[in-house]
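Engineer: everything below, folded, please.
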Amino acid sequence: MHRMTPQRPAVPFLEALQRSILVFDGAMGSLLYERGVFVTQNFEQLNVTRPDLVKKVHDEYVAAGAQVIETNTFGGNSFRLERYGLVDEVRSYNLAGAKLAREAAGEVAYVAGSIGPTGLVPGVASQADLRDAAATFTEQAGALVEGGADLLIVETFRHMEELRIAINAARAAAPSTPILASVTFDASGTVADGTPPERVASLLRDWGVDTLGVNCGDGPQLSLSMAERMRGVDLPLCAQPNAGLPRTVDGRLLYMATPEYFDVFTRRIIQAGARMVGGCCGTTPEHIRWMVKSARMLGGGVSPVVATRPQAVPLEVHGLDPVPLDQRSRLSAKIAAKQFVVSVEVNPSPGLSPDSALAAAKMLIDNGVDVVNVADGPRATARMSNLAFCSLLIQRYGIEPILHVCGRDRNLIGQMAHLLGASAIGIQNLVVITGDPPKIGDYPEATAVYDLDSIGLLTMASTMNRGLDPAGKRIAGGQTSFLLATGLEPGAQDLDREIRRLEQKRAAGAEIVMTQPIFQQELLDDVLKRIAHLEMPVLIGVLPLVSYKNAEFLHNEVPGMQIPENIRERMRRAPPGAEARKEGVRIAREMLFSVRDKVQGAYLMPPLGKYELALEVLDGLK
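Structural biologist: Alright, predicted model coming up:
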C-alpha cells in the first residue's frame, strides 16, 4: 500500500525564524529512561525496534506546542554505535529517526536532525580517527535530510575542532539545509579547550553556520550567562539548558528545575536576544508547555502554518477594537489633539501619611500641570502602593493620574489583578516599565519577580484594551481603555539596543514615550531622528538639579543618565543651597524651552520632593 509523504511546514525554517521566536522540544534520552529503557540499551536502536515509544515522545512535545522536534539520533554515529556492536547501522537508525520525527511534526513543526559528538578528543585522536569522524557525520547528515529533516543541529559539542569537522561534514552532505551549531560550556564558562563564549560565537560565524546556540550544561543560569556573551555575532541564537543538575533519589537520576522555573528562564533568555528556546536533559513536555506560553507572551510561539495560511479567526481571538485614543482620558485627548502636555511626578513619602504629596499634586494641577504621574516603588524603595495613592488623587481632588506599572514586584496573576483594579477605579493612563532591581533599594534581599518585563506588560495591557485576558479569553464586562506610555533612556550606554527595545515596545502596544531626564539638545535631536519612524509622541524628561553633588551622583551612579561636563561645572560654581537650586532651574528651563517645538510634552521629576521647582521650570512655557 502506498504511504503518503508526510507534510512539512509551508514556510522554510530560516524564514519562520525571522518572523517569530521558535520553541524547540525537550529531552529524549531522560524521558526514555524514565519510561523503563535502561541506560545499557542503545537509544538510537529504538527508532527501529520500538518506534512506537520514540514517536509517542515526539507526539507529546508537538501536543505541548513545540515548533521544532529533534530526532532521536544524538548518538547515531559509528563511534558510539560501535560500543553496542551496531557500527553498520548509522544510515538505518538516522533515516528511521528522521522519518519518525517527520511523521509526528507534520506541517505544524520543523524537524531538526540531531548530530552529537563522537567522544573523540581531537588533540589525542589520530588523523585516521578524525577522517572517520568526518565520514560518519557525513553519513548521518545525509540520512537525516533524506528522512525529512528541515535543519541539522550539531549539538552538545565541547571540542571546537570536532565541531568544525561536524559542521563541514553536514554542509558537504546537505549544502542547502540550515545548520544550528550548539555547544556545551563547563561551570567556568569555557568549552573543554578553554575557548570562551565570545570566541566560540565568532568561530561558528566564520565556519558558516546559519544559527548558533548553547545547550546542556549545568542548567538555565549558566546557559543564560553564556548566551548573553555569544550574542555579539549577527546570527540567530538558541538556548536549550538542562533542567539543572541531576540528583540521585531512591536510586534514580532526577532533574530538579521545575517547569515554572523554565517559564521565567524563557522570558529572560528571549529578552537577552534568543530567537530559539528549548530544553535538554531532564526537561519534559510540561517544561516545553510553559516555555511555549512564555514565548507567546513575548510575541513568539507562532505556528509556521498560521503564518502562511490566513484564516477567518473568530472575534473571540481578535477581540474588540480599542477605544479611540481621543476618548480614553483627558490626557489622551490632548495627545490626540497634538497639544503640548505637562506631567509632573509626585510620589508619597515613605510611611503612612500621603497628605503632603496629595497637597503637592493639587498645587501643581491648580497651576496648569496637565497630569500627575506616580512611580511604582522608584529606586526599589518601599512606600505606599501607587494604586492606592492614585485612588486618593481621584477621590479627593478629581486629579487624573498616570500610574507607573513595573514588572519587579508582581507575577503575571498579580499584574492582571493590578490592571483590572486600576481600570475599575478610573485610572486610564499607564507608564509601563521593567523596574529597578531590589538590590539597589532599601531591601536588597527582596525577591524580584519579573514574570513580565515592560514588553510583556505592554502586551498584556494592549490585549486587555481589546477585551481579552493574557490567555485570549474575553474579559467579563468589556475592555480596558488605557493610554500606554513607555520609557526611553536617551543616555543609555547601548543606545542601539535601547532603540531596538523601543521598537519592540511599540509593536507590543506602547503609544507614547516618556524619556529619562536629558541635558543635551544634540542627544535628544539624534534620538528623535532615530525613532521618527515609530511616530510616537514624546514627552521629554526634565530634572532640575539641586546641587553639584546631586549632578555628580546622577552622572556617575545612575544608569542611563548623562550630564555634560559643562552642566556639572555650572553646578559646581553655583553656591550651595538656594543659588544652586536656581542654577538647576535655569539649566532645566534652557533645555525644555529649546526643544518644546520638537516634542509633545514634558515629564518633570522634581528632586527630593521640591515640587515648587517644577513650577519654576514651567513658568511661561504655555
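Engineer: okay, CA-based contacts and neighbour counts for the rest of this
Structural biologist: Noted.
Engineer: looking at it, residue 447 is touching residue 438, isn't it?
Structural biologist: Yes: using Cα atoms under 8 Å, residue 447 is in contact with residue 438, at 7.2 Å.
Engineer: the two: who's more crowded?
Structural biologist: For residue 447 versus residue 438, neighbours defined as other Cα atoms under 10 Å are more numerous around residue 438 (21 against 12).
Engineer: hmm, residue 449 and the more buried one touching each other?
Structural biologist: No: using Cα under 8 Å, residue 438 is not in contact with residue 449, being 10.0 Å away.
Engineer: sec struct for residue 74, please.
Structural biologist: Using DSSP: H, G, I helix; E, B strand; the rest coil, the secondary structure recorded for residue 74 is coil.
Engineer: so what's the residue count around it?
Structural biologist: By other Cα under 10 Å, 25 other residues sit near residue 74.
Engineer: please report how far it lies from residue 45.
Structural biologist: In this view, residue 74 and residue 45 are 11 Å apart by Cα to Cα, to the nearest Å.
Engineer: what's the answer for residue 442, then?
Structural biologist: 58 Å.
Engineer: tell me which of these two has more neighbours.
Structural biologist: Using other Cα under 10 Å as the criterion, residue 442 and residue 45 rank with residue 45 on top: 23 against 12.
Engineer: nearest residue to that one other than its sequence neighbours?
Structural biologist: residue 93 (6.3 Å; Cα to Cα, 6 or more residues apart in numbering).
Engineer: for whichever strand or helix holds the one you found, name the packing helices and strands.
Structural biologist: Per DSSP states H and E: residue 93 is located in helix 90-105. Where contact means 3 or more Cα pairs under 8 Å, 6 or more residues apart in numbering; DSSP states H and E, helix 90-105 is packed against helix 46-49, helix 51-64, strand 68-70, strand 110-115, helix 127-147.
Engineer: try it again with 7 Å
Structural biologist: Packing contacts for helix 90-105, counted by 3 or more Cα pairs under 7 Å, 6 or more residues apart in numbering; DSSP states H and E, involve helix 46-49, helix 51-64, strand 110-115, helix 127-147.
Engineer: spatially speaking, which residue is in the middle of the protein?
Structural biologist: residue 271 (2.1 Å; Cα atoms, centre = their mean).
Engineer: how many other residues sit next to residue 529?
Structural biologist: The number of residues near residue 529, taken as other Cα under 10 Å, comes to 10.
Engineer: to compare against the first, here's another:
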Amino acid sequence: MSRLLNTLKHNVLVADGAIGTILYSEGLDTCPEAYNLTHPEKVEQIHRSYIQAGADIIQTNTYGANFEKLKAFGLEHKVKAIHEAAVSIAQRAAGEDTFILGTVGGFRGVKQGDLSLSAIQYHTEIQVDTLIQGGVDGLLFETYYDLEELLTVIRTTRQKYDVPIIAQLTASNTNYLIDGTVINEALEQVIQAGANVVGLNCHHGPHHMKNTFSHIELPEHAYLSCYPNASLLDIENDTFKYSNNASYFGKVAEQLIHEGVRLIGGCCGTTPEHIQHIKSSVKNLKPVSHKKVIPIHKKHASTEHHDLKLSLKERVQRQPTIIVELDTPKHLDTQRFFKNIEALDKANVDAVTLADNSLATVRISNVAAASLIKQNYSIEPLVHITCRDRNLIGLQSHLLGLSLLGINEILAITGDPSKVGHLPGATNVYDVNSKGLTELALRFNEGINTDGDALKKRTNFNIAGGFDPHVRNIDAAVRKLETKIESGMHYFITQPVFTKEKIIEIYQATQHLNVPIFIGVMPITSYNNALFLHNEVPGIKMTDDILDRFKAVANDKEATYDLSIAICKSLIDTIHEYFNGLYLITPFERVDYSLELAAYSKSITSTKQEAIL
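Structural biologist: Model (predicted):
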C-alpha cells in the first residue's frame, strides 16, 4: 500500500484549496496553468501558503491543462511542458512531509462538446503519463460531470499504473448526477473502476455537500473525499464572487468528517484561510468506521398522460398522414394566418408545423401561435425548436412551457446561423445541437431534468428530426439520420423533393430503418421561383424539362398554378407508393396550394384503402 493510502487508513487528511481563485483575484488574464511557465514563483507561493495553513496534500496546477482547454489560449502545444513544470513547482514547495496529487480535470460539462470519448481518453493519457513520470504521489481526477468519462479514464489509468487514484464527480443536484444516477450508486461504480478515494467537488458549497454526504454509504474498499466550493456563486458590480465564510466552512468540515469524509479540501472560491479553519476543526478527529445513512426517497415521476390522441408517429404508422408547414407572420396582423389554420383544420389535415424563426428571420413566436391553435382548433401543432436562440436554461424552460400547454409534437433542429438572416450580428447560442436537444426532451419524458432531479410529472414529447436527402452521397445522409435515431428522434421530415427518382432513392436508402418519414413537397409558384430554387438553394436542382415548362407559362398565373399542382400530384402519387407520410410546405402563405394537394392525397389514399377492404 502506498504511503498516502496507508496514512488515510488511520487519519483524516486536509487538502489545499483553489489556485485559480487566488490568481484571478490578482488580475490573471490568461489560464491559471500558463503561470507554471511564466510565473512559477507565484504558483509556488500559493502552494506554500496552503501548506502553512495546514494542508497535508497539495495538487498540481494542472486542472485545465488539457489540449482542448489550452487551445483557447494558444498553448495546446505546451501540454507536457506545463505538467512537467507544475510537478517541479509543487515538489519544491512540498518537501518531504506534504503529499502531491497530480490533477486532471474533466472535459465534459453540463454542456457536452463534440469531442469523442476516445479523443478524451487520448488527451487524458498524455496528462497522466507526464504527471506519473514527474513523481506525484497520486492522481486527482476532479470535476467530472459525466460518469462515463470518469469511468473510462480511471480504467485506462488503472491498466497502466498502480498509483493512488482520487476520483471526484460533480453534481448540480444534491442527490443525483445530471444523467439521473443516484450519487451513491455512481461512487460505487467509480470504486469498481479502480479508484481508491471517491467523492465530490465543486458546484456546491459546504451546506449542500453535507446534505449529500448524509445519503452516501461508507465504502468497504475505498475512502471518501469532499472538496466543496466556498459557497454558491454571487455577482457584485459585474464581478463574480464567493462568500467570505472561512469560519463557517471549517465548522461544516467537522460535520463532513462525521459523515465519513477522510480527505477534505476546497474548490472554487476557497483560500488558505478556509484551509486553516478546516485544519483547526478536524485536526483532532479520527475517521469514522460507522455512520447512519439517511435513505433517499426517490421521487418517481407521475406516469399519467393527459393527451390520449395518437401521436404523429403512431398515426403515420397506421395510415397515410398529412402535415402542412405554415410560417407564423413577421407582423402582428394574424387574421390571414388563423384563417389559413381554420381552413387546414376543416380539411382534416393531421398537423400544422410551425417554424422557429426559420432562416434566422424574426417571426411571431411559434409557441404563442401553437397555444392559440391548441385552444381553438382540432388540428395538431408541430412546433419547431431551434438550438440557435436559446441556451440550456432557455431550452429547458421552453420545453417545460410547451408541456404545460399540452403541446407534445416537436421538431428538434440545430437552426440556421444568424448570419443568413436579417440580423447577421445576432448571437448564435448552440449550447447543444438537435441531438442534444432530443436527449433533453427524452430525459423530460422520463420525468428527470438536467440536474438529475424529478420533474414530478413526465412530459409526453414526440420528437421529429430533419432529413436532407439533397447530398451527393445519400448514404452519408442516411448515416447522419441513423445517429439521430440513436439519439432518440421518433420520426423524420425531409426537405422538399422535386423528382420521382429522388423519392425512390430515399426509399431504397432508408427502407432498413424502422422510423416513419414524411416526404416534403413544395409547390413552385412561378418561373422565377423555380430559377431561384434551381440556382441558389443548395442541393435542389430542377430538370431542364420542368424549367422549360414553367418558362412557357411564366406570364400566365393560372397556368402556372395548374402546372405546379400537376407536378406535385405526380410526386404525391409516387410518395404514397412508398411512404405514409406527406409533408406539404406552404409557399408564401398560399394555403390554396396545400389545401388542394391535401385533398388529392386523401382522395387517392382513401381509394386505395377501399380497394384493399
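Engineer: quick revisit: mind checking which of the helices and strands packed on helix 90-105 of structure 1 is nearest residue 376 of structure 1?
Structural biologist: When these are compared by Cα to Cα, helix 51-64 sits nearest residue 376 of structure 1, at 35.9 Å.
Engineer: flag every buried residue along the closest one.
Structural biologist: 54, 55, 57, 58, 59, 60, 61, 62, 64 (16 or more other Cα atoms under 10 Å).
Engineer: the last one reaches residue 291, doesn't it?
Structural biologist: I take that to be residue 64 of structure 1. No: between residue 64 of structure 1 and residue 291 there is no contact under Cα atoms under 7 Å: 9.4 Å.
Engineer: give me the aligned partner of residue 516 of structure 1 over in structure 2.
Structural biologist: When structure 2 is aligned by TM-score structural alignment, residue 516 of structure 1 is paired with residue 495.
Engineer: what helix or strand is that match located in?
Structural biologist: Here residue 495 of structure 2 sits within strand 491-496, counting by DSSP H and E.
Engineer: for residue 538 of structure 2, which non-adjacent residue is closest in space?
Structural biologist: residue 470 (7.9 Å).
Engineer: any idea how far residue 576 of structure 2 is from residue 611 of structure 2?
Structural biologist: In this view, residue 611 of structure 2 and residue 576 of structure 2 are 15 Å apart by Cα to Cα.
Engineer: residue 377 of structure 1: what's it in contact with?
Structural biologist: Each residue near residue 377 of structure 1 by Cα atoms under 7 Å, 6 or more residues apart in numbering is listed here: residue 383.
Engineer: to which residue of structure 2 is it aligned?
Structural biologist: In structure 2, residue 377 of structure 1 lands on residue 357 (TM-score structural alignment).
Engineer: got it, and residue 428 of structure 1?
Structural biologist: In structure 2, residue 428 of structure 1 lands on residue 408 (TM-score structural alignment).
Engineer: what is the burial count for the residue lying closest to its match once chain neighbours are set aside?
Structural biologist: Nearest non-adjacent residue to residue 408 of structure 2, counting by Cα to Cα, 6+ apart: residue 461, 4.5 Å away. Neighbour count for residue 461 of structure 2, taken as other Cα under 10 Å: 22.
Engineer: now swap in the one 3 residues further on and tell me
Structural biologist: One way to gauge burial is a neighbour count; for residue 464 of structure 2, by other Cα under 10 Å, it gives 28.
Engineer: likewise for residue 192 of structure 2?
Structural biologist: With other Cα under 10 Å as criterion, residue 192 of structure 2 counts 15.
Engineer: in what helix or strand does it lie?
Structural biologist: helix 183-193.
Engineer: what's the matching range in structure 1 for that helix?
Structural biologist: Residue span in structure 1 matched to helix 183-193 of structure 2, by TM-score structural alignment: none.
Engineer: okay, strands next: where are they in the stretch 401-550 of structure 2?
Structural biologist: Ranges of strands in the stretch 401-550 of structure 2, per DSSP state E, counting those that start in this stretch, are 409-413, 462-467, 491-496, 517-521.
Engineer: okay, those in JSON lines with distance to residue 248 of structure 2 next?
Structural biologist: Shown next, in JSON lines, are those (distance: least, Cα to Cα, whole Å):
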{"stretch": "strand 409-413", "distance to residue 248 of structure 2": "46"}
{"stretch": "strand 462-467", "distance to residue 248 of structure 2": "48"}
{"stretch": "strand 491-496", "distance to residue 248 of structure 2": "54"}
{"stretch": "strand 517-521", "distance to residue 248 of structure 2": "59"}
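Engineer: and residue 347 of structure 2, which of these is closest to it?
Structural biologist: strand 517-521 (17.7 Å).
Engineer: corresponding residues in structure 1 for that closest one?
Structural biologist: Strand 517-521 of structure 2 corresponds to residues 538-542 of structure 1 when matched by TM-score structural alignment.
Engineer: now that stretch on structure 2. Mean distance?
Structural biologist: Average distance, stretch 538-542 of structure 1 versus aligned residues of structure 2 after superposition (mean Cα distance after the TM-score superposition for structure 1): 0.6 Å.
Engineer: quick one: map residue 594 of structure 2 onto structure 1.
Structural biologist: Under the alignment (TM-score structural alignment), residue 594 of structure 2 maps onto residue 614 of structure 1.
Engineer: what's its match in contact with, if anything?
Structural biologist: Residue 614 of structure 1 makes contacts with 604, 606, as judged by Cα under 7 Å, 6+ apart.
Engineer: can I take it that it is in a helix?
Structural biologist: Yes: membership of residue 614 of structure 1 in a helix is supported by three-state DSSP.
Engineer: just to revisit the earlier point, point out the most buried one among the strands of the stretch 401-550 of structure 2.
Structural biologist: Among these, ranked by average contacts under mean count of other Cα atoms under 10 Å, first place goes to strand 517-521 (a mean of 26).
Engineer: check which helices and strands that strand sits against.
Structural biologist: Applying 3+ Cα pairs under 7 Å, 6+ apart, one finds that strand 517-521 of structure 2 contacts strand 491-496, strand 581-585.
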